[in-house]
Each structure stands twice: as C-alpha cells, then as structure tokens.
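> Predicted structure and sequence below. I'll ask about it afterward.
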Amino acid sequence: MKFAIALFSPAHSPASRRALRFTEAVLTGGHEVVRLFLYQDGVHSASANTVTAQDELDIAEQWRQLISLHGLDGVVCIAASLRRGVLDEQEAKRHQRPAANLAAGWELSGLGQLHEASQHADRLVCFGGH
C-alpha cells in the first residue's frame, strides 16, 4: 500500500511523534511512503535550528534520519515555512535574510505537492492541525 503522510503540528507535539511512529511502522511493514508533507506548524520539524531539551526525544532529528535512511521525499509547504521563518538558501537570499535554516533532506515546495501525493497514494494520513 502507498501512503502520503501530512504533518500539521510542530516537532514537540504528540501528533508529530505519532506521525513518526506511524511512518516507521508503514515502512517496516513493507509499504511505501509516497511523500512526507509538512504544513502549518509542522514546518518547524524541518528547521535545522530546532533545539530539543536533553531529556526529550528529538523528533525533528528522527524525521531527518528517517528521510535519509529510506530516501523519502520530504516536502515542506513554502508558504507556511516563509511565515514561520524556515528558509532554504534561495528563499533566504530572495527575501534578504541573513541565513537559511532548512534542514538537510527537506525541500520547499507548494501545496500542490500534497495534492499530487494524495493522487499517487492509496491513503493520505494527516496528523495534528487545528
């Protein structure tokens, strides 16, 4: 089965942890993850500047490791990321900001990427949100 995963909540939220564990279970079960899509506050999971307390799980880092290990397509909504200060090199330069902070493994793109993923997946599973 093919899954598209959308995350709407930040890395420190229970929804993000559930999304990560669900994605791991999907992959362990031999299924395919068509795309991971971060939207709304979920884009904070793609920031390289996120620092987690020593006594907490670093969910953002675990997302990066999962993407790297499985070669997953990690997409961050560009409009949501710009509003929240998560920028790649191109957007930092375009908006005259001093630095980029998009973590490795993630790419900025439009909301259309979520729509496309849902068309190619058997299931779209969303975590978090308002």
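The structure has been received and is ready for your questions.
> C-alpha only now, for contacts and for neighbours.
Will do.
> can you give me the strands for this structure?
Along the chain, counting by DSSP state E, strands occupy 2-7, 32-38, 74-77, 106-109, 123-127.
> Return the distance of the fourth one from the chain's centre.
Which is strand 106-109. A distance of 9 Å separates the centroid of the chain from that of strand 106-109, by CA atoms, centre = their mean, to the nearest Å.
> ok, now stretch 108-122?
The gap between where stretch 108-122 is centred and where its chain is centred comes out at 13 Å by CA atoms, centre = their mean.
> adding another structure so you can compare the two:
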Amino acid sequence: MPAPEAARFALVITGAPYTSQAPQTALQFARAAVAQGHTIDRVFLYGDGVHLASTLTCPPSDEADWPAQWQAFLKTHAVPATCCIASALRRGLLDEGEARRYEKAAANVAAPFVVAGLGDWLEATSQADRTLYFNGSH
C-alpha cells in the first residue's frame, strides 16, 4: 500500500489560551501533522487567538505555557505565524512598528509572530491543501 502524500496545512486559531482549548488542540494537531511528514504553511491568529502571541502571558508554574510552546514549535519548524492586525490592535497587542506608530511605550508581540493584514493569510490559504480552523467558541 503506497504511503499517503504529504499535505500542506494553514491553521487559523481564534481562541485565546487559558479560556479555550483552541491553541492546545491546534498545537497537538500541528505536532502530529509534522511528525507524519506534513507541512504547516502558516499559522494565523484571529480574534482572541492573538493573545497566544503575547509576551506578557505568565501562567502559574503548574500550568502549561501555551504561548512558549507555540513559539518553540514555530521556530523549530520554521513556520510563519501572523497576528491579524485589527484583532491585535483591538486587544492591545503591538509589535515594534505599531507601538511606534501609535506612540505606545512598548511592544508585546513575541517572535516569531508578526502583526500583518489578511494578505499573508490569503496567500497561505491559496497555497495550502487544507485550511483548518481552531475556534474559541464554547
């Protein structure tokens, strides 16, 4: 029986860590997909999902640090990750450029996440074989 062909995935995460299972479920999927030879082309954070990119998240020592785990996964597998700019700005997440633009004292978006518009997302979904949504709804 021939091995299945590797697929390319684009992931959308709309739920915040610690208030939904979306980031955890998406990370479990991403790890399993990569382990099976598939590719994650891009992760796109939208709505409350942008909280996953915050440098200010400080979970208790007995809880999983989902933002740190995502950062490590993205860096290890060279997966680009984008925060929707409108969602990020509404929720107080700024990269260096947006902090300067809005004359704010600091930036709080963790690398390798970047703040960008929907163009990045449209490009990723057009190149991916499948787009999966990990929603934060209850």
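Yep, that arrived. A quick note: this is a predicted structure, and the numbers were derived from the prediction, not measured.
> Superposing both, give me the TM-score.
Remark: TM-score between the superposed chains equals 0.96 [TM-score structural alignment, normalised by the length of the first structure]; 130 aligned residues with a CA RMSD of 1.0 Å.
> For burial, what's the neighbour tally of the aligned partner of residue 68 of the first structure in the second structure?
When the second structure is aligned by TM-score structural alignment, residue 68 of the first structure is paired with residue 75. By the measure other CA atoms under 10 Å, the count of residues near residue 75 of the second structure is 14.
> isn't residue 75 of the second structure right up against residue 110?
No - look at residue 75 of the second structure against residue 110 with CA atoms under 8 Å: they stay out of range, at 11.5 Å.
> Now tabulate the strands of the first structure in CSV and tack on distance to residue 22 of the first structure and mean neighbour count.
Shown next, in CSV, are the strands of the first structure (distance: least, CA to CA, whole Å; neighbours: other CA atoms under 10 Å):
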stretch, distance to residue 22 of the first structure, mean neighbour count
strand 2-7, 9, 24
strand 32-38, 11, 24
strand 74-77, 15, 24
strand 106-109, 19, 20
strand 123-127, 9, 17
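> And these: which comes nearest residue 14 of the first structure?
Smallest distance to residue 14 of the first structure across these (CA to CA): 9.4 Å, for strand 123-127.
> what range in the second structure matches the closest one?
Residue span in the second structure matched to strand 123-127 of the first structure, by TM-score structural alignment: 130-134.
> and the matching stretch, how far from the first structure on average?
Superposed on the first structure, stretch 130-134 of the second structure shows a mean distance to its aligned partners of 0.3 Å (mean CA distance after the TM-score superposition for the first structure).
> Give me the contacts around that stretch.
For stretch 130-134 of the second structure, the surrounding residues in contact (CA atoms under 8 Å, 6 or more residues apart in numbering) are 7-15, 22-23, 25-26, 125.
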